[in-house]
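> Could you work out the structure for the sequence below:
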Amino acid sequence: MFIKLLKSKIHLATVTGKNLFYEGSLTLDKEIMEKANLKPFEAVWIYNLNNGKRFETYLLEGNKGEVVLNGAAARLGEIGDKIIIVSYAWVTEEEIRNFKTYLVYLTEKNEIKKIKLSSHNF
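Presented below is the predicted three-dimensional model:
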């Protein structure tokens, strides 16, 4: 049996840009992606705290501090909005013992404030 678990979470990222006429995606600071165990083109969910919208897209590596809504996603948020970025993984019961969730907390300037790894002891 597979269980869907939270793989990565970036808490309180601040949208720094919008690019409507782009192929689509979320451009995200490369260092933040690495610390959150996220890969380029990986699917993520975005939860916008300012307007309540939730949507799925994929990641592209960006420059320091960048959090840019691209393509249709640019219509789902504004510069300055606070968002949560998450990815999920389907994990077998055997894999759960060694599975870690990466939690990355950001400052107002999209700098890493804290990183936490959570184990799953079911």
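
> all contacts plus neighbour counts: C-alpha atoms, from now on.
OK.

> ok, the residue nearest to Val86 when sequence neighbours are not counted - contacts?
Distances taken as Cα to Cα, 6 or more residues apart in numbering put Lys9 closest to Val86, at 4.5 Å, once the chain neighbours are dropped. Neighbour list for Lys9: Ala36, Ile84, Ile85, Val86, Ser87, Thr101, Tyr102, Leu103, Val104 [criterion: Cα atoms under 8 Å, 6 or more residues apart in numbering].

> here's the other one to compare against:
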Amino acid sequence: MFVNVLKSKLHRVKVTQAELNYVGSITIDEDLMDAAGLMENEQVHVVNNNNGERLITYVIKGERGSGIICLNGAAARRAQVGDIVIIIAYAMMTPDEARTFKPTVVFPDDNNRLVKE
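Coordinates of the predicted model:
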């Protein structure tokens, strides 16, 4: 048996673009992808804190250091530029693996940049 467990999330990033006339997905700054351990084409859930919308899509690599968070295609109807979203990835693992697994949670600044510690 496997369970679906939180793998990683980008907590409270700001939508910088919404492109309706584009093949669907979410474009994410490559720095943010690396920090959260997200891969291009990986499935993610997107939760919009401003309007309660939730959607499932896949990741497209965005320009490194740009801070881009862009909902593409039909997903662009679920958010407006400036909305705050949480981007969540899950992983399948055995219950034994899940008990000890520690997810990666990234808290970018207000401009979708990684915070230096």
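
> After superposition, what is the TM-score?
Here the superposed chains carry a TM-score of 0.92, computed using TM-score structural alignment, normalised by the length of the second structure; 115 aligned residues with a Cα RMSD of 1.5 Å.

> Which position in the first structure pairs with Thr94 of the second structure?
Alignment note: Thr94 of the second structure maps to Thr92 in the first structure; criterion TM-score structural alignment.

> Give the burial count for its match, as a bare number.
When neighbours are defined as other Cα atoms under 10 Å, Thr92 of the first structure has 13 of them.

> thought it was touching Ile3?
Yes. Thr92 of the first structure lies in contact with Ile3 (Cα atoms under 8 Å); the separation is 6.3 Å.

> Tell me how far the residue nearest to Val86 of the first structure lies from Glu108 of the first structure.
16 Å (Cα to Cα, to the nearest Å).

> Give me the residue at the spatial middle of the second structure.
The C-alpha lying nearest the average C-alpha coordinate of the second structure belongs to Ile87 (Cα atoms, centre = their mean; 2.8 Å).

> element containing that one, please.
strand 84-93 (DSSP states H and E).

> Likewise for Lys116 of the first structure?
Counting by DSSP H and E, the element that carries Lys116 of the first structure is strand 112-119.
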